[in-house]
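Visitor: sequence first, predicted model second:
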Amino acid sequence: MPSRNILVINCGSSSIKFALVNEGQSSFPLQGLAERLGSPEAVIHFESTAGKESVNVPDADHQAALAQILPRVEEAAGGHLDGIGHRVVHGGEKFFASTLLNEETLAGIEANIQLAPLHNPANLSGIHAAMNLFPRLPQVGVFDTAFHQTMPEHAYRYAVPDILYKEHGVRRYGFHGTSHRFVSKRAAEMAGVPVENSSWLVAHLGNGCSTCAVVNGESRDTSMGLTPLEGLVMGTRSGDIDPSLHNFLHNTLGWDLAKIDNMLNKESGLKGLSGLSNDMRTLTEARKQGHEGAMLAFEVFCYRLAKSLAGMACALDKLDGLVFTGGIGENSAVVRARTLDHLKLLGFKADDEANARCTRGVAGEIQAVGSPRVLVVPTNEERQIALDALALLDA
């Protein structure tokens, strides 16, 4: 039986990230990014074994971009595409697992728009476009929030009036679930520990960052909440702040909610602290040169990360190890080392040589002798989405 092919689509408001995943190949036969959709500068970037190519598609919307992408996908798949997996940001409490997409499930995604007004409409645009172009092909929704639906109530409830939860769904949902699920399972495999009898602390660190406590393959707590703003310091997001900051800024500076929300999501985090960049690579270099903002941003980022991981340990009965993943987690040895320095009370310590080796997709253990296990595990959300799609096709 030939290896099957799944197209994975991740739609933003003006972008489409895509990858063709073949179940028998470790690398993607074709992947790429359509960006600046809806503008005269709209462009699609393709990457395959043959090389890289960019195609201008002025004013293309999601459907027009997919109409350009899908013929190339079919060609790369040898004319045999088995299904499409869609990343969907928010599944609310309705979706606790990946699901085949139909009228009922699409209505459920639409009902959660109030929980993710920027993301779910974009996800739906991609789904509708793909369904129009491939009406007979099975399509699967994989939800960022679904993995965290195993959190106990004491972990996901906010201490606000009950009616806000029961009538409006105000609770902690968590995100990055596909990544946390993939790397915690991979960590168990690497460590030779049964997934169903394992306990991990996981740090997914990219432009968006979150921690998670994973017990026996299930999420027991995570740092993000109702929205992806809660929790860690991120590239441009503030993470946790005093909830009354909104009142202070409104009363003192006259800012409205839209201005405050924009500042907390797009002008804060590493970018806001450093006054320089949201990119940890840039800040790491600037820190070496003595840039005070970069040094401060680095220290706050690592301290807040360690503080969150220590808190996540409350959800574990035992600890098999700590996992770093995501662009920063997989590539920044200095972030990993500094974070572990803050966790010395739990016995964590990095081996400098092993830590330095684990960059650019290299997985491995980086703990010093006597330290609990620390793993660097490259994430692969596209492959996890494809695996979910294949499992549903098999079922």
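Guide: Good, I have the coordinates.

Visitor: okay, CA-based contacts and neighbour counts for the rest of this
Guide: Fine.

Visitor: tell me how far stretch 233-244 lies from the chain's centre.
Guide: Stretch 233-244 sits 17 Å away from the centroid of its parent chain (Cα atoms, centre = their mean, to the nearest Å).

Visitor: comparison target, given below:
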Amino acid sequence: MRVLVINAGSSSVKLRVVEPDGAVGHRADLDAPRGRPAAGELEATAIRLAHEAGGVDAVGHRVVHGGPDFTGPTRVDPDVLARIDRLTVLAPLHQPPALAGLRAVAEAMPDVPSVACFDTAFHTTMPAAASTYAVPSRWRAEYGLRRYGFHGLAHDWGSARAAELVGRPRESVRVVVAHLGSGASACAVVDGRSVDTTMGFTPTAGLVMATRCGDLDPSAVTWLTLHAGVPAAEVDHALDHESGLLALAGDADMRRVLGAAEAGEPDAAAALEVWVHRTRAQLAAMAAAAGGVDVLVFSGGVGENAPALRRRVVAGLGFLGLALDPDADTAAVGGREGDVSAPGAAARTVVVHAREDLVIARQVEEVMVAATRST
């Protein structure tokens, strides 16, 4: 089955045509400030790629938040689209671009079926101990307040690919995946199943990100609104759009923050200290949730391309049996994958090129094959 994959993020839209053998024959990356490409650009690009590929059988869309209802990939119809729309408040950076992509493709290619593939679905295997918040039961029952987790498509791929790289069956390995980019999260995967992750009810929780704060004392929010007089809408916007590296270093781009720190800029250096400290601590927490770690995975734009940061993070995790080979680590950039562990390290560290497109294509095929069998 040939699948057009659309991955709409908060600053770009990636389109890939995945062939039946998993090869990517045609691709395009669109600039999309605040998740929106230029008017008509997505529709025209989708049509062009499908034509160049000789047609596509289905379109797969990455959707960040599936809420409590969407626990697996789902064929898109007007009702599904409306239900995804209602979840926008829980993922304000990513849900609108995904919805725009779903609607644009439905209009441009009405005869091609679309399937929504949800980042939250991978984490439905988390035990109640990991997904439950200690808040009033009415909040949990009426409002669905729980930890959902995100980046599931990336964590699914990263954990599976890591097992391949170290030559172990996925069903018998404990993996901690650090998916580090503008958005960032870590996940504990045991025997191929998510057992814990750092993001929560929304993608704001967990690690320090480009513009998101990560973990924050919830009473800080109520104090700001009730006692400092900061409007709730202002707090809500700031936690997603004006926090993280941007707030600490004055720049949301990790590459520029690294350069500024190397040039002796004190705010950038301090921002990296915070970032590394939080990343180490939460990776260690994921290892604890997994009952130990056999393989640590770095993926995502930062995870794949910042060897200096990988070394700083792992330098504080030696108690987990992790250690890096500096030469192998330095070489693993620009999409190059591999085992970057130091010789003799008790646990392995690998760099994995994130391939959500292949996970989405696989899920789309599963949905379409199941639909064919049921008719």
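Guide: That came through fine. It should be emphasised that the depicted structure is a prediction, and the values quoted were computed from it without experimental measurement.

Visitor: which SS class is residue 20 of structure 1?
Guide: strand (DSSP: H, G, I helix; E, B strand; the rest coil).

Visitor: what residue of structure 2 matches up with it?
Guide: Matched by TM-score structural alignment, residue 20 of structure 1 corresponds to residue 17 in structure 2.

Visitor: show me what contacts its match?
Guide: 2, 3, 4, 5, 24, 25, 26, 27, 49, 50, 53, 56 (Cα atoms under 8 Å, 6 or more residues apart in numbering).

Visitor: residues contacting the closest residue to the fifth one other than its chain neighbours?
Guide: If you skip the residues right next to it in sequence, residue 24 of structure 2 has residue 18 as its closest partner in space, 4.7 Å away by Cα to Cα, 6 or more residues apart in numbering. Under the criterion of Cα under 8 Å, 6+ apart, the neighbours of residue 18 of structure 2 are 2, 3, 4, 5, 24, 25, 26, 357, 358, 361.

Visitor: for the contacts of residue 17 of structure 2, pick the one with the most neighbours.
Guide: Neighbour counts for these (other Cα atoms under 10 Å) peak at residue 4, which has 30 neighbours.

Visitor: dump the contacts of residue 17 of structure 2 into a markdown table; add distance to residue 289 of structure 2 and secondary structure as well.
Guide: Converted to a markdown table, the contacts of residue 17 of structure 2 look like this (distance: Cα to Cα, whole Å; DSSP: H, G, I helix; E, B strand; the rest coil):
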| residue | distance to residue 289 of structure 2 | secondary structure |
| --- | --- | --- |
| 2 | 38 | coil |
| 3 | 36 | strand |
| 4 | 36 | strand |
| 5 | 33 | strand |
| 24 | 35 | strand |
| 25 | 39 | strand |
| 26 | 40 | strand |
| 27 | 38 | strand |
| 49 | 43 | helix |
| 50 | 43 | helix |
| 53 | 44 | coil |
| 56 | 41 | coil |
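
Visitor: for those residues, which one is nearest residue 255 of structure 2?
Guide: Closest approach between those and residue 255 of structure 2, by Cα to Cα: residue 27, at 24.7 Å.

Visitor: need the counterpart of the closest one in structure 1.
Guide: In structure 1, residue 27 of structure 2 lands on residue 30 (TM-score structural alignment).

Visitor: how much space separates that match from residue 326 of structure 1?
Guide: 21 Å (Cα to Cα, to the nearest Å).

Visitor: longest helix in structure 2, please.
Guide: helix 266-290 (DSSP state H).

Visitor: that helix corresponds to what range in structure 1?
Guide: So helix 266-290 of structure 2 sits over residues 292-316 in structure 1, by TM-score structural alignment.

Visitor: same deal with stretch 317-332 of structure 2?
Guide: The aligned range for stretch 317-332 of structure 2 is 343-358, by TM-score structural alignment.

Visitor: to which residue of structure 1 is residue 301 of structure 2 aligned?
Guide: Looks like residue 301 of structure 2 aligns to residue 327 there (TM-score structural alignment).

Visitor: quick one on the thing from earlier: is the match of residue 27 of structure 2 in contact with residue 52, as I believe?
Guide: No. Residue 30 of structure 1 is beyond contact range of residue 52, at 9.9 Å (criterion: Cα atoms under 8 Å).

Visitor: what touches both of the two?
Guide: Common neighbours of residue 30 of structure 1 and residue 52 (Cα under 8 Å, 6+ apart) are residue 46.

Visitor: what do we get in structure 2 for residue 281 of structure 1?
Guide: In structure 2, residue 281 of structure 1 lands on residue 255 (TM-score structural alignment).

Visitor: checking my notes, its match in a helix, right?
Guide: Yes. Assessed with three-state DSSP, residue 255 of structure 2 lies in a helix.

Visitor: tell me how many other residues surround it.
Guide: Residue 255 of structure 2 has 13 nearby residues by other Cα under 10 Å.

Visitor: got it, and residue 148 of structure 1?
Guide: So residue 148 of structure 1, with other Cα under 10 Å, has 30 neighbours.

Visitor: what of residue 21 of structure 2?
Guide: 8.

Visitor: before we move on, the earlier item: mind listing what the match of residue 301 of structure 2 touches?
Guide: 205, 206, 207.

Visitor: likewise residue 5 of structure 1?
Guide: Contacts of residue 5 of structure 1 (Cα under 8 Å, 6+ apart): 20, 21, 22, 23, 77, 80, 81, 82, 83.

Visitor: state the distance from the aligned partner of the fifth one in structure 2 to residue 7 of structure 2.
Guide: This means residue 77 of structure 1. In structure 2, residue 77 of structure 1 lines up with residue 53, judged by TM-score structural alignment. Distance of residue 53 of structure 2 to residue 7 of structure 2, given as Cα to Cα: 18 Å.

Visitor: same check on residue 343 of structure 2?
Guide: The value you get for residue 343 of structure 2 to residue 7 of structure 2, if Cα to Cα is used, is 37 Å.

Visitor: looking at the two, which is more packed in?
Guide: residue 7 (24 against 10).

Visitor: matching the more buried one against structure 1, which residue comes up?
Guide: Per TM-score structural alignment, residue 7 of structure 2 is aligned with residue 10.

Visitor: and the nearest residue to the match of residue 77 of structure 1 once chain neighbours are set aside, what does it touch?
Guide: Excluding the flanking residues, the one nearest residue 53 of structure 2 by Cα to Cα, 6+ apart is residue 26, at 6.9 Å. By Cα under 8 Å, 6+ apart, the contact set of residue 26 of structure 2 is 16, 17, 18, 49, 52, 53.
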